[in-house]
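Undergrad: could you look at this predicted model? Sequence included:
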Amino acid sequence: MNIRLVPREEFDKQLYDSCVHYATNGNIYGYHWFLNATTDDWDVLVEDNWSSVMPLPKTKNWLGRTRLEQPRLISDLAVYSVNVLSPKRVQAFWDAIPKEYRSGNLTVEPASAPKVSNRFTVEAATGTALTLNRPYEQIIEDFSPGYHEGLVRAEMARLRPASSFKPERLADLWLQVNGKTAENEWRYHAMQRIMYQVLHRGWGGTQAVQDDKGEILAMVFLAYSHHRIFPLFTVETAEGKSVGALTYLWDNVLKSHAGKELKVRREEILV
């Protein structure tokens, strides 16, 4: 197994993205355009003929020392591989990280966590997959009473689905709800870069809920990749929370996707 480091400015984007796309553990966060929108600097470890890759997002501290750092807006990365992702292969990648990476932390999907992390803090992403290839009634049969209470509030408030909107509309509402800070301003622009990348590829779009006066109460931007639904960005107003707007929105998503070979992280729906 030959693993080498390739700087971002030198690697082949097509070969890299192809590996992420066809990887048995692929996800949307690994594509080069997603990483470029969330971090200023990253390299990649490559196995042989780009059959396995591992992105290494990095920063430098005030002493000039390089460290791994989890990018904002990315929940988990991975050792992406079209081969069997054995513990031996995973450990080989972590052991191949150059010594110049002195420390750092990274959150990865569970199969990509090493047995020995040495100088790094590695967290395995958590969550439970909710499969949608069933009737709607079966999907929600074990949901909490709070979920159903939210649907009752939404019905009483006469909520209804709204048309799809441009990324700016969701980002504006998100910033309005969360407030203007330096961090939120960065997220505001990064969110739009990512959403337009997804729209360009035809991989997703916005879902929204409005009240009987046409006021938007909740929005979510859904991306579809690797037979999964990724709710990348979600926002709900204070009024929306009081009438179960986000619950109503997700219930509509589940109804329209029931019976399809898709899954979503359960914890992102039952908030």
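TA: Good, I have the coordinates.

Undergrad: from here on, contacts and neighbour counts on C-alpha atoms
TA: Fine.

Undergrad: residue 212 and residue 219, how far apart?
TA: From residue 212 across to residue 219, the span is 16 Å (C-alpha to C-alpha, to the nearest Å).

Undergrad: okay, pairing it with this:
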Amino acid sequence: MLRHIRHAEINRPQWDALIHQAPNGLIYALTWYLDSVSPGWEALVREEDGRYVAGLPLPVQRKFGLRYLRQPLFAQQLGLFSLAPPAAADWQQVARLLGRFRFITQYAFNTGNAELLGVGQPGLAGVPFTTYYLSLRPPYEQLLAGYKPNRRWRLNQARRRGLRVEPTTDIDLMVQIFAENTAPKIYGVIGEAYEYRILRALYARAHQEGLATMWQVRGASGEVLAMGLLFRFRQHLTYIFNCSTRAGKEAGAISVLLDEVLRAHAGQDLLFDFEAPEVPNVAHFYSSFGPAPAPYLAIAANRLPWPVRQLKAARTALYRRLRPRPAAGENNQG
């Protein structure tokens, strides 16, 4: 039976062993990763013979005395990780235990929790989101043949500009490029006190564990035009973060970067996760590399008292009015 345990009760070695062994284990669910993106996280766990055999991370937040769930930044998918396929009774327990939270801004299950899609499970209705997965087992020539014709044409145009891709470890430059070129277009970015601090911490630990690689694209004159950060965990290679200058977007630098990453890992037993956001232009760009759509379920709940719901609705309406709208094509990465 699954039970809810607080942060201090979590057996960290047992938890990490579960994530390493579960067929759907993801880097997002390792203890050190959750510590960075959701300090004080809690969990639902099931134990058998003194070890964890199933677990679901709970990114608990607290505000005005309210405990609620919010999907963490830099952790696209959480959900249930289990050594054996979950039974209907497991999902009933998940629904009951999650139902104790009166407010869930969003909680995303993982692509391995496919039984939640379609007809779904009682008490766990939500909205399907989509990322894109590309198997890197085929040789590069086969991967390239899977690109859409327009993507191959754009790559050829970009290569004529003399762009070159190389590894790097300069997380400070990545943050700087993002802060100068992308952050001003996103409402609510805090910066070094939040997003950049978490990104730096994740990179530092992942690099220490040998799970991080970073690439950069230089122009013909040597300037860095774009950068990409990837985390590798088991057979999963996740495109976790990227940035580009205006000149980089005009030159198609991200296209060249992604193509080089796929070339470098072609023929390996890896699944490349584009970690696509729910942004049509970006999703269209990623899909041009020939991946398969990978759906997962995200749920939300608001069982707050009526006055509190009204207050939050008013704040949301104000946010939407103040939030700047991106210009046409702004999210197109080339």
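TA: Okay, I see it. Everything quoted here is computed from the prediction, not taken from an experiment.

Undergrad: quantify their similarity with the TM-score.
TA: Here the superposed chains carry a TM-score of 0.89, computed using TM-score structural alignment, normalised by the length of the first structure; 266 aligned residues with a C-alpha RMSD of 2.1 Å.

Undergrad: re earlier: between residue 212 and residue 219 of the first structure, which one's more packed in?
TA: residue 219 (29 against 10; other C-alpha atoms under 10 Å).

Undergrad: tell me the contacts of the residue nearest to residue 3 of the first structure when sequence neighbours are not counted?
TA: Closest residue to residue 3 of the first structure apart from its sequence neighbours, by C-alpha to C-alpha, 6 or more residues apart in numbering: residue 47 at 4.4 Å. The contact partners of residue 47 of the first structure, by C-alpha atoms under 8 Å, 6 or more residues apart in numbering, come to 1-4, 53.

Undergrad: if any of these are buried, put those into a PyMOL selection.
TA: Burial among those is assessed by 16 or more other C-alpha atoms under 10 Å; the matching PyMOL selection reads:
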select buried, resi 3+4+53
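
Undergrad: helix or strand: which one has residue 56 of the first structure?
TA: Here residue 56 of the first structure sits within strand 52-60, counting by DSSP states H and E.

Undergrad: now residue 143 of the second structure
TA: Secondary structure assigned from DSSP H and E places residue 143 of the second structure in helix 140-145.

Undergrad: repeat for residue 152 of the first structure
TA: Using DSSP H and E, residue 152 of the first structure falls in helix 145-156.

Undergrad: give the aligned range of that helix in the second structure.
TA: Here helix 145-156 of the first structure aligns to the second structure at residues 149-160, judged by TM-score structural alignment.

Undergrad: just how off-centre is the matching stretch within its chain?
TA: 27 Å (C-alpha atoms, centre = their mean, to the nearest Å).

Undergrad: tell me the buried residues in that stretch?
TA: Those would be 151-152, 155, 158, for stretch 149-160 of the second structure by 16+ other C-alpha under 10 Å.

Undergrad: specify which member of those is nearest to residue 211 of the second structure.
TA: residue 155 (27.9 Å; C-alpha to C-alpha).

Undergrad: residue boundaries of the helices in the first structure?
TA: With DSSP state H, the ranges of helices along the first structure come out as 13-22, 32-38, 87-95, 136-139, 145-156, 167-178, 182-201, 238-242, 245-257, 266-269.

Undergrad: which one of these lies nearest to residue 230 of the first structure?
TA: The nearest among the helices of the first structure, by C-alpha to C-alpha, is helix 266-269 at 9.1 Å.

Undergrad: got the buried residues for that closest one?
TA: Across helix 266-269 of the first structure, burial judged by 16+ other C-alpha under 10 Å covers residue 269.

Undergrad: picking up where we left off before, okay, the buried residues of stretch 149-160 of the second structure in TSV with distance to residue 11 of the second structure next?
TA: Formatted as TSV, these follow (distance: C-alpha to C-alpha, whole Å):
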residue	distance to residue 11 of the second structure
151	47
152	49
155	48
158	50
